[in-house]
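Enquirer: Based on what follows, work out the 3D shape:
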Amino acid sequence: MDIPGLGPVTADTEGYGLVSAPVAVRVLGTTAPVRLDGWYEDDPGKDEWHAAVRAFLALDERARDAAAAAVFEYYRERAEAVAEEDLLPIDEPADVWAHVDLSRSVPTVLRDDEDGPVYVSIEAECAWEPEHGLQLVFRGGTEVTKAGPYDGHLT
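Expert: Presented below is the predicted three-dimensional model:
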């Protein structure tokens, strides 16, 4: 099966739906496969999935820079919960990306519920929260609606 913007996809070996070959994901600054949740195949609104994929793949480092404020807020919330001596010193939003590893992220496209919007979710490792990491969620592939611990929730 071919997905607009991704090309051929195959069954995901981890059982999460479909997965593409690695494509350029400019917002991550790398290439990565893109996973489509198992709901895609039966969803009559596939055009919404395709639009989210196109929009997300069109994002570049400017979108990553714009997301820095939300990621920094997540860092600050976590930093306030730990002892001062354990605090990782990040002084401003632009500095958070030096402490986030986006290189192994696999963007996952999914619908929140049967009638809900389509999102693109990214899981990444971050130095200030090694246990729960970072989850960035883009509604419609463009608008950051979540920057927080990876918990599988989209909002």
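Enquirer: From now on I want contacts and neighbour counts done on CA atoms only, so please keep to that.
Expert: OK.
Enquirer: What are the boundaries of the strands in the chain?
Expert: Using DSSP state E, the strands assigned to the chain run over residues 2-3, 7-11, 17-20, 23-25, 30-32, 35-37, 100-101, 108-111, 118-126, 134-139, 143-148.
Enquirer: Using CSV, lay out the ones you listed together with mean neighbour count.
Expert: Putting these into CSV (neighbours: other C-alpha atoms under 10 Å) gives the following:
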stretch, mean neighbour count
strand 2-3, 13
strand 7-11, 14
strand 17-20, 22
strand 23-25, 17
strand 30-32, 17
strand 35-37, 22
strand 100-101, 16
strand 108-111, 24
strand 118-126, 24
strand 134-139, 24
strand 143-148, 20
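Enquirer: Minimum distance to residue 70: which of the ones you listed has it?
Expert: Proximity of those to residue 70 was assessed by C-alpha to C-alpha; the nearest stretch is strand 143-148, lying at 5.8 Å.
Enquirer: If I take that closest one and strand 134-139, what angle do their directions form?
Expert: Per axes from the mean of the first three to the mean of the last three C-alpha atoms, to 10 degrees, the angle that strand 143-148 makes with strand 134-139 is 160 degrees.
Enquirer: Proceed likewise with the subsequent sequence, for comparison:
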Amino acid sequence: MPAIAESEDIWKYVQPGSIVVEERDDRAWVCFECNCDWEVEHGLLLVLMDGVRWVKVSAYDGHVTDGHAYAKPLLDAWIADPDRVLPIRTFAEIRATPGGP
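Expert: Modelled structure (predicted):
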């Protein structure tokens, strides 16, 4: 995959797949499952909460939030604040978050 000059060019390397709507905790989670050139094995997962707020962008793992994926509710605490945006975290930061396995 070549270097990406402009951020909007990322979409040249994403192939839309399926859209799944999941109801959980009285919310609608719209999951966009895609293939992408940089993560051929797992693809890309984009999750929109209640149709208005992006809450997850990651390799596809089948979970609607990081807190759900890692059994660490603290990872989802930011969602309660409408002014916060989706955080970018390293795997080390996720592992260091208290709770879960």
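Enquirer: circling back to that earlier point, using TSV, please lay out the strands of the first structure together with distance to residue 56 of the first structure.
Expert: Output for the strands of the first structure, formatted as TSV (distance: least, C-alpha to C-alpha, whole Å):
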stretch	distance to residue 56 of the first structure
strand 2-3	14
strand 7-11	15
strand 17-20	15
strand 23-25	8
strand 30-32	13
strand 35-37	13
strand 100-101	19
strand 108-111	10
strand 118-126	7
strand 134-139	8
strand 143-148	9
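Enquirer: between those strands, which gets nearest to residue 65 of the first structure?
Expert: The closest of the strands of the first structure to residue 65 of the first structure is strand 143-148. By C-alpha to C-alpha, the value is 11.6 Å.
Enquirer: Who's the closest spatial neighbour of the equivalent of residue 20 of the second structure over in the first structure, skipping the chain neighbours?
Expert: Mapped onto the first structure by TM-score structural alignment, residue 20 of the second structure lines up with residue 108. Leaving aside its chain neighbours, residue 108 of the first structure sits nearest to residue 35 (4.6 Å; criterion: C-alpha to C-alpha, 6 or more residues apart in numbering).
Enquirer: you'd agree that neighbour is up against residue 119?
Expert: No: look at residue 35 of the first structure against residue 119 with C-alpha atoms under 8 Å: they stay out of range, at 11.7 Å.
Enquirer: Please identify every residue contacting each of these two.
Expert: Counting by C-alpha atoms under 8 Å, 6 or more residues apart in numbering, the residues touching both residue 35 of the first structure and residue 119 are residue 109.
Enquirer: so what's the residue nearest the centre of the first structure up against?
Expert: A centroid search over the first structure (C-alpha atoms, centre = their mean) returns residue 122, at 2.0 Å, as the residue closest to the centre. When contacts are counted by C-alpha under 8 Å, 6+ apart, residue 122 of the first structure touches 105-108, 135-137.
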